[in-house]
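1. Predicted coordinates and the sequence they were generated for:
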Amino acid sequence: MQESVTYQAILAEGLAEGRAEEVRRVAMNLLKEGMSIEIVSKVTGLTVEQVQQLSSQETGNVRE
């Protein structure tokens, strides 16, 4: 059965979003374990700025 181009595009987008969410989850766990932002960036492939954002979000969640 051949899937439509639209279906394939939606599926690919969903898979990409899932992978990106998993990378963010791993980065958050590494930050919680005390790894530096630079190391988390290297390990996950996220930019330093993206990891800093995640770190700020985590700090904000702890205070709430």
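-> Sure, I can see it.
2. Could you use CA atoms for every contact and neighbour count after this?
-> OK.
3. name the helices or strands packed onto whatever helix or strand residue 8 lives in?
-> Following DSSP states H and E, one finds residue 8 within helix 5-32. The contact analysis (3 or more Cα pairs under 8 Å, 6 or more residues apart in numbering; DSSP states H and E) places helix 5-32 against helix 37-44, helix 48-63.
4. Could you look over these and pick the most buried one?
-> Most buried of the helices and strands packed on helix 5-32, by mean neighbour count (mean count of other Cα atoms under 10 Å): helix 37-44, with a mean of 16.
5. take a look at this one as well, against the first:
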Amino acid sequence: MVYIDKENLPLSWAELEVIFRKEGEEKGEKKGIEKGIDQGIEKGREQERKSVARNMLEEGMSVELVAKCVALSIDEVKKVAEEMSK
């Protein structure tokens, strides 16, 4: 929120533009940080699902069952299995 000191009025349009641009940049930066955090959390969750899938595959469970249990697609579980065999 922009607070303008009434003692320093009147502000020119250029000064107002600078104030509002700065506020917009701050809001944009905050949104960008929040989005980055959300993406990092989701990436961590996906890595955990793949780790659990690896463990389940090592225990001899079928690709289909693993996919169903860890909320990955069958193709994603197959990729995990392929990575394990390398």
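-> Structure's in. What do you need? Note that this is a predicted model, so its numbers are computed, not measured.
6. And the TM-score between them?
-> The pair, once superposed, lands on a TM-score of 0.85 when counted by TM-score structural alignment, normalised by the length of structure 1; 58 aligned residues with a Cα RMSD of 1.2 Å.
7. What span of structure 2 is the helix holding residue 8 of structure 1 aligned with?
-> Mapped onto structure 2 using TM-score structural alignment, helix 5-32 of structure 1 spans residues 31-58.
8. Comparing the helix holding residue 8 of structure 1 with structure 2, how large is the average distance?
-> For helix 5-32 of structure 1, the mean distance from the matching residues in structure 2 following superposition reads 0.5 Å, by mean Cα distance after the TM-score superposition for structure 1.
9. Could you check the angle that helix makes with helix 48-63?
-> For helix 5-32 of structure 1 against helix 48-63, the angle by axes from the mean of the first three to the mean of the last three Cα atoms, to 10 degrees is 70 degrees.
10. Return the set of buried residues in helix 5-32 of structure 1.
-> Neighbour-count burial for helix 5-32 of structure 1, counted by 16 or more other Cα atoms under 10 Å, picks out 23, 24, 27, 28, 30, 31.
11. how about those residues in CSV, adding distance to residue 43 of structure 1?
-> Formatted as CSV, those follow (distance: Cα to Cα, whole Å):
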residue, distance to residue 43 of structure 1
23, 10
24, 11
27, 8
28, 12
30, 9
31, 11
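12. From residue 6 of structure 1, how far off is the residue most central in space within structure 1?
-> In structure 1, the residue lying closest to the centroid (Cα atoms, centre = their mean) is residue 24, at 2.2 Å. Separation of residue 24 of structure 1 from residue 6 of structure 1 (Cα to Cα, to the nearest Å): 27 Å.
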